[in-house]
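Visitor: requesting a structural model of the entry that follows:
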Amino acid sequence: MTSTDGPVLHHPDEVLLAFTRALRAAGVPVTQDRAHGFLSAVAVLGLDDQRATYTAGRATLCGGPDDLARYDQVFEAFFDHRDGLPRSRPAAPTRPTFSDLPETDRDDAEGDDAESPDDVVRARATAAEVLRHRDVATMSPAEKRRLDAMFATLRPRPPSRRTARHQRWHRGELDASRTLRGSLRRMGEPGDLAWRRRGRRPRRVVLLIDVSGSMSGYADALLRLAHTFTHGVPGSPRGAVETFTLGTRLTHLTRAMRLRDPDRALVAAGETVPDWSGGTRLGETLRIFLDRWGQRGMARGAVVVVFSDGWERGGADLLAEQMARLQRIAHRVVWVNPHRGKAGYEPVQQGVVAALPHCDDFVAGHSLATFAELMELVSRA
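Guide: The predicted model follows:
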């Protein structure tokens, strides 16, 4: 029987779960495993300590730096705390607006040319150029559809490696055998010298894409980038580009990426990957990749590109160990972090700190412009 004489008391777990639902409604991607981790942490620290509850929530419920400001606002509104807990209040970024010069201003400007030599130069960037530099996680659905069409403008060039076989060339190393055979065909008469060089063939590219909750805003664009890598070079040998997703488990996506139509490829990827927007176990999934595929030859001598923000839920020591293994067998290891190109970013996440000593390059990957720069980096590897 419910009493109406006093306030209704709720179980502490109900209060905490209601807080996670409020965070989810505010745009923070709180998954089920993060909510369970939050409850476990508060059970250890004690719900009566508000500062400990605040810190436990920031550590378990936030998937990336962009979630911290929203978390502080929701925590303050939900618990109505007034004890001066640390919270960041970054100023909301303002988007630049562009407008055409009105006709009256143009006439005035033309009439004042002789009087004011230091005229203000008005310029307007094209919408496509602005979209190229926008963070894909902040785009509207309409802008993302326009961006999907712009992926066709990317032109990947595969990295190459030297082979043991030689091929004819107009300069380089003297081909004594072919020169001698030509002289014998001419009954010993001297002729032109033959030259040769070491042959070249495409170097394999392996793409490891983090599809955890903290990377959910970039997963679609990164898979389209993988599709562009797979089909960007006509006539590339089968297996020149291999694609995997990392999360709570490892998923091989190369077969889905081989579909010619990018939309069908993404639908097939969605049906294949079982752990979208879940947790992150980078060290464990890298160990599985190296044991099953990488050590046996797929990553040997390849350019391996890891797309992740480094928010590791497992042990950082395991991730460092597996990254060291990967660096020993790969030709080059590139770590792409979508937050790398943002102002004020510092690589302090435990996954990034563990992986950086074993990476050859640490680059940004949050916009179409950074994707083009990544393709150029891979082609020169």
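
Visitor: use CA for all of it now, contacts and neighbours both
Guide: Fine.

Visitor: only the buried residues of stretch 298-318, if you could.
Guide: 298-314, 316, 318 (16 or more other Cα atoms under 10 Å).

Visitor: what of stretch 142-162?
Guide: Neighbour-count burial for stretch 142-162 [16+ other Cα under 10 Å]: 144, 147, 148, 151, 154, 156, 157, 158, 159, 160, 161.

Visitor: Proceed likewise with the subsequent sequence, for comparison:
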Amino acid sequence: MATGRDDDGARSGPDREAVLAMASTEEHLHTTNFAELSEQEAAEVRRLAARILLATPSRLSRRTRKSPHSGARLDIRATVRAARRSGYDSPRMLYARRREQRRKLVLLCDVSASMESYSRVFLALLQGAVTNAGAEAFVFSTRLTRLTRQLAHRDPDLALAQAAATATEWASGTRIAESFRHFLDEYGRRGLARGAVVVVFSDGWAQEDPGQVGAQMARLRRLAHRVVWVNPRKAAPGYRPLAGGIAAALPYCDAFVSGHSYAALAQLAAAIRGAGQPAAGGHETRLGMIGRQAEDKGAAHAD
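Guide: Prediction:
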């Protein structure tokens, strides 16, 4: 069939139909809930998710760099060294500015049975974050497993295969408090979470006392710069965060997003940057806000 143009000069015929079909397919992949994707569609979304760049906000480093501007801080040591090399008083004052560097990114992904429809896509996102942004990646169900080394391979298929072989407790129960306690005791207090942006992927369905979840989240909040919680159940109509784990965790979160579709991952990226993110406070009770203020009182956030 020949192609042509309609009265407005627009292309018509099979070529136009093919373009519209491609646009429709792309829109479908971007907006469909991960749980509703076919196996082929899920594989394509995983490929797209692995390419998303998750950028954290910057902070001032302890290291400095030379600056020609007098508005910078006077670098006394560099000025004295220059004077010693010349054998005389330094002919000019030397200045320095503190360098900027990206904050660390730590990702904790729930791979329990209730998250199975979403964790495969989230794991691809973790793999991309490890290789492209130097993130630290962990998965948890009944126990915590560090997967940073396994996900560091540039080949996503190999990285995901090694991750699956390492984390053996896929699609089991969920112990959020115990997993967070393990993370904080083994990694967080040694500096991994200090001043970092920590992202938790979980629906909050835990087999524990919610008070334990809240206690561990309070510890995490005192160390981290920002805590972002990603719950794909949030996208359901009429959703309210009443499950014990998520209700206990939200008072200590800076942002609460769904991340249930490829398009929704843009909200996650914005929340990690700290730009225009949906605040967790929208689901936070007055009691929770008071509790968080009490936990944070006297505990300064580290850089």
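
Visitor: TM-score of the superposition?
Guide: Here the TM-score for the pair of chains, by TM-score structural alignment, normalised by the length of structure 2, is 0.75; 259 aligned residues with a Cα RMSD of 2.9 Å.

Visitor: which of the buried residues of stretch 142-162 of structure 1 sits closest to residue 130 of structure 1?
Guide: residue 147 (10.9 Å; Cα to Cα).

Visitor: for that closest one, what are its contacts?
Guide: 131, 132, 368 (Cα atoms under 8 Å, 6 or more residues apart in numbering).

Visitor: structure 2: which residue goes with that one?
Guide: Alignment note: residue 147 of structure 1 maps to residue 45 in structure 2; criterion TM-score structural alignment.

Visitor: how far away is that match from residue 52 of structure 2?
Guide: 11 Å (Cα to Cα, to the nearest Å).

Visitor: could I get the contacts of residue 147 of structure 1 as JSON lines with secondary structure, neighbour count and distance to residue 290 of structure 1?
Guide: Output for the contacts of residue 147 of structure 1, formatted as JSON lines (DSSP: H, G, I helix; E, B strand; the rest coil; neighbours: other Cα atoms under 10 Å; distance: Cα to Cα, whole Å):
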{"residue": "131", "secondary structure": "helix", "neighbour count": "19", "distance to residue 290 of structure 1": "37"}
{"residue": "132", "secondary structure": "helix", "neighbour count": "19", "distance to residue 290 of structure 1": "35"}
{"residue": "368", "secondary structure": "helix", "neighbour count": "24", "distance to residue 290 of structure 1": "30"}
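
Visitor: going by distance to residue 227 of structure 1, which of those wins?
Guide: residue 368 (14.1 Å).

Visitor: leaving out the residues flanking it, which one is nearest to the closest one?
Guide: Distances taken as Cα to Cα, 6 or more residues apart in numbering put residue 132 closest to residue 368 of structure 1, at 4.9 Å, once the chain neighbours are dropped.

Visitor: once aligned to structure 1, how far is the helix or strand that the match of residue 147 of structure 1 is a member of on average?
Guide: Using DSSP states H and E, residue 45 of structure 2 maps to helix 39-49. Overlaying structure 1 shows helix 39-49 of structure 2 at a mean distance of 1.9 Å from the equivalent residues (mean Cα distance after the TM-score superposition for structure 1).

Visitor: hang on, the earlier thing: take the buried residues of stretch 142-162 of structure 1 and write them to CSV, including distance to residue 137 of structure 1.
Guide: Output for these, formatted as CSV (distance: Cα to Cα, whole Å):
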residue, distance to residue 137 of structure 1
144, 9
147, 12
148, 13
151, 16
154, 19
156, 23
157, 26
158, 27
159, 29
160, 33
161, 35
